[in-house]
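Q: After the sequence you'll find the predicted model.
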Amino acid sequence: MTRIASNVTQILKAVPPHVTVLAAAKTQSASMVMEAYQAGLRHFGHNYVQEALQMLPAVNAEIKWHMIGHLQRNKAKQALDLFTFIDSLDSLRLVDELEKQASMMKIIVPVMIEVNIGEEEAKTGVAPDVALQLAQSVSSLSHLRLVGVMTMGPRFGDPEDSRIYFRRTRAIFEAIQAMQLPNVVLKYLSMGMSNDYLVAIEEGANMIRLGTAIFGER
């Protein structure tokens, strides 16, 4: 068994069955992605459209690809050609551009709102108090389907320090659910990475995004 396969096996044993493990594949090779796929993973994420343009055609597998990085509006069409999910909605302007492109392509795209839960200047994502408003905007559209909320909280050495941010993100997820918006079926609460995913799961995450824990240090 390869190192990647061993890592995947251990992770899948450690997390509850309702939790989807998404492999964060930026800077990884197509062969490493295939190793993780063969070990049982089906959801993979990428941060950059340009890198994904090179990698995705080289990966011949039934993978559900997620755009998990900041998406520029001028890359919206390319992203829709490449990815099954767009997990990083962070502005109304991006929402409008994705709706326009998806309409022309005659597709319906599952999307997630990215919340900048720590309100950090260096990070993308909507401010927590804007998330519900953006959810309402998406619910009125014909070609985007809101299926989740994603966050990347502040990075801490101690995973426990992330707990309050995960708890706040879950509160936003539940608030959107309570709105009972048309065309919105929230399925995924995507939070937690290699250093803090166990805490994220304790706080309600049912999708975790792992890079180092699967592929090793870059």
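A: Yep, it's here. Numbering: from 1, shown residues only.
Q: C-alpha only now, for contacts and for neighbours.
A: Noted.
Q: Where does residue 205 sit, in terms of helix or strand?
A: Applying DSSP states H and E as the criterion places residue 205 outside every helix and strand.
Q: Can you tell me how far the residue lying closest to it once chain neighbours are set aside is from residue 88?
A: Distances taken as CA to CA, 6 or more residues apart in numbering put residue 189 closest to residue 205, at 5.0 Å, once the chain neighbours are dropped. Computed as CA to CA, to the nearest Å, the residue 189 to residue 88 distance reads 13 Å.
Q: Next, show the common contact partners of those two.
A: residue 150 (CA atoms under 8 Å, 6 or more residues apart in numbering).
Q: More neighbours: these two, which one.
A: residue 189 (29 against 25; other CA atoms under 10 Å).
Q: before we go on, here's another structure to hold up against the first:
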Amino acid sequence: MTEVGDRLVETQAAKRLAQVKERIARACAICGRDPATVTLVAVSKLHDVTEVAAMAACGQRIFGESYIQEALPKMEAAPAGLVWHFIGHLQRNKAKLAVGRFALIHTVDNLELAGILQKKTEASGLTQDICLQVNVAGETQKSGIDPEHLPELAEAVAAMGALRVTGLMVIPPVFDDPEGARPAFARLRGLRDELAARLGLPLPVLSMGMSGDLEVAVMEGATHVRVGTDLFGPRQR
């Protein structure tokens, strides 16, 4: 890319980042929250490293990836000092590769996957932060633990010494009206509160909300919003 092209990409990135941050700030103002309590995860999956670098040059530091085979080379080529989250379905045969590379894995939803992560994390002498993904609407095409079985999974994972359960994650059903997602977000918050009391753990993270519904998610207590399209534009592939 030419120097002029680089500047154009960075200018577009700065505009998009400012717009998303303003949306978060407005949502926080409505519900009386401090915008600093909402972490913006820039979803860079299927976008190349030059776009990540442009967004990083504008001050964004936390990026989310969904595919191990895409993420790891991108992370190596990206500017230093960035923080990476894994937000996609984590295949069991790739789980070991995620340990120690991502500050937070948002999508643990079964005991077998947790066991693989625990074994690798323990062997590496690390502690891995995770969220438990919950399928609050029972959608068969989506990953996530059923709410009914969440306490059992959470108790088992919390007992694993190398994994630290930090909270819950949800991908709600898709609605034309963002308000349609509100019940899913409220349900996740309630499940988190119940689970925190049951486990005696703070569980500070509520990973919920994307480009189309981040305001509703913030008003329902989201601590991490995962925004891709409104930051990077349509995916390139």
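A: Noted; the coordinates are in hand. Just so it is clear, the structure is predicted and the values come from calculations on it, not from any experiment.
Q: What does the TM-score come to for these two?
A: The TM-score (TM-score structural alignment, normalised by the length of structure 1) is 0.95; 216 aligned residues with a CA RMSD of 1.3 Å.
Q: what ranges do the strands span in structure 1?
A: Per DSSP state E, structure 1 carries strands over the ranges 20-24, 43-46, 64-67, 85-89, 109-115, 144-151, 184-190, 207-210.
Q: Now which residue in structure 2 aligns to the residue nearest to residue 205 of structure 1?
A: Using TM-score structural alignment, the equivalent of residue 189 of structure 1 in structure 2 is residue 206.
Q: Could you do residue 151 of structure 1 as well?
A: Match for residue 151 of structure 1 (TM-score structural alignment): residue 170.
Q: Cross-check the contact I'm expecting between that match and residue 188.
A: Yes: look at residue 170 of structure 2 against residue 188 with CA atoms under 8 Å: they come within range, at 7.2 Å.
Q: between these two, what contacts are shared?
A: 134, 136.
Q: Now residue 187 of structure 2: closest residue in space, sequence neighbours ignored.
A: residue 136 (7.2 Å).
Q: residues contacting the one you found?
A: 146-147, 170, 172, 184, 187-188.
Q: Mark which of the residues you listed are part of helices, please.
A: 184, 187-188 (DSSP state H).
Q: got a winner among those residues for most neighbours?
A: residue 188 (28 neighbours).
Q: quick one: the aligned partner of that residue in structure 1 from residue 116 of structure 1, how far?
A: For residue 188 of structure 2, the equivalent position in structure 1 is taken to be residue 169, counting by TM-score structural alignment. Separation of residue 169 of structure 1 from residue 116 of structure 1 (CA to CA) stands at 9 Å.
Q: any shared contact partners between the two?
A: residue 151.
Q: before we move on, back to that, my guess is the residue nearest to residue 205 of structure 1 meets residue 149, correct?
A: Yes: using CA under 8 Å, residue 189 of structure 1 is in contact with residue 149, at 5.2 Å.
Q: what sits in contact with each of these two?
A: In contact with both residue 189 of structure 1 and residue 149: residue 173, using CA under 8 Å, 6+ apart.
Q: what's the closest non-adjacent residue to the most centrally placed residue in structure 1?
A: Centroid-nearest residue in structure 1, with CA atoms, centre = their mean: residue 87, separated by 4.2 Å. Spatial nearest neighbour of residue 87 of structure 1, chain neighbours left out: residue 112 (4.4 Å); criterion: CA to CA, 6+ apart.
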